[in-house]
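Peer 1: Predicted coordinates and the sequence they were generated for:
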Amino acid sequence: MSRDVVVPAGRQALYERNRYSPAIRSNGFLFVSGQVGSLPDGAPHADLEAQVSLAFSNLNAILAAAGCSFSDVVDVTLFMVDPEAIFERVWPVVMSHWGDAPYPTLTGVGVTWLYGFQFEIKVIARLPESSHPPAAE
């Protein structure tokens, strides 16, 4: 089984500092670490709706670096701090990035802490055939 790390342009230092991979390509799938609405320095965007939109922008940058788009996403997990209080504000922003049917599967999780963020999105995408890295010899 091969594992190939995918890092979007301009974010390498952030991932190295935090010691995790933004995404791993393996066996025809892309496993993307949870993405938050972080600014280039890693700090959270102060506005909730902007934070959600920025999380999608960060996610889409990783998907693009792997040769994918959100239409290749098959599974989504959303994490929200205090979802009862923020859901009505978050959901329209999520839907504006969601795309057309068929939709991915979805699991929503309420959490108490996200390192200063209020929203995080984690996905698994199916890699288009053209984006599979060559097998290691």
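Peer 2: Great, that's in hand. Numbers count the residues shown, from 1 in each chain.

Peer 1: For the rest of this, base every contact and every neighbour count on C-alpha atoms.
Peer 2: Will do.

Peer 1: Helices along the chain, start to end?
Peer 2: 12-18, 48-65, 83-98 (DSSP state H).

Peer 1: could I get these as TSV with distance to residue 2 and mean neighbour count?
Peer 2: Converted to TSV, the helices of the chain look like this (distance: least, Cα to Cα, whole Å; neighbours: other Cα atoms under 10 Å):
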stretch	distance to residue 2	mean neighbour count
helix 12-18	21	11
helix 48-65	18	21
helix 83-98	30	13
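
Peer 1: so which of those comes closest to residue 24?
Peer 2: Closest of those to residue 24 is helix 48-65, at 10.1 Å (criterion: Cα to Cα).

Peer 1: also this one, for the comparison:
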Amino acid sequence: MEPAPVFDAPLPADLAAPGGHYSHAVRAGGFVFVAGELPIAPDGRKLNQEPFEAQALQVLANVAAALRSAGSSIDRLVQVRVYITDIGHWPQFNAIYAQWAGDARPARAVVPVPLLHHGFLLEVEATALA
């Protein structure tokens, strides 16, 4: 029988508390599942009025922090899904992402969406090995 999911990953200082009834990261079945991360600073400040680059950097920092909190890391990523409100930002995001991910090359999808919560420009969710 598979062990139950682990929801007790500690909240690191570099990640804001969840804004709803969810965990930033959950360990289950040898994987870490990272919730859709938004451009929210560790102090809870929403970066929805910031330029795209600032939002992208914060989202990726949040993904990395969530992975660390669950005992994983960027180099253990297996899948990343990016929700983006303007596909015109994709080349810029891809360049930022490539630098952030380094040698990691997880499966990835981009999903153009019309709107995101609070007017954010992107959201990223991920799965990694625990």
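Peer 2: Looks like it arrived, so ask away. Owing to the predicted nature of the structure, the values given are computational and were not obtained by experimental measurement.

Peer 1: ok, back up a step: out of the helices of the first structure, which is closest to residue 4 of the first structure?
Peer 2: Smallest distance to residue 4 of the first structure across these (Cα to Cα): 11.9 Å, for helix 48-65.

Peer 1: what range in the second structure does the closest one sit on?
Peer 2: Aligned by TM-score structural alignment, helix 48-65 of the first structure falls on residues 52-69 of the second structure.

Peer 1: tell me how far that stretch is from the chain's mean position?
Peer 2: Its chain's average C-alpha position is 6 Å from that of stretch 52-69 of the second structure, according to Cα atoms, centre = their mean, to the nearest Å.

Peer 1: average gap between that stretch and the first structure?
Peer 2: Stretch 52-69 of the second structure: mean distance to aligned residues in the first structure after superposition is 0.8 Å, counting by mean Cα distance after the TM-score superposition for the first structure.

Peer 1: which position in the first structure aligns with residue 115 of the second structure?
Peer 2: In the first structure, residue 115 of the second structure lands on residue 113 (TM-score structural alignment).

Peer 1: how many other residues sit next to that match?
Peer 2: 13 (other Cα atoms under 10 Å).
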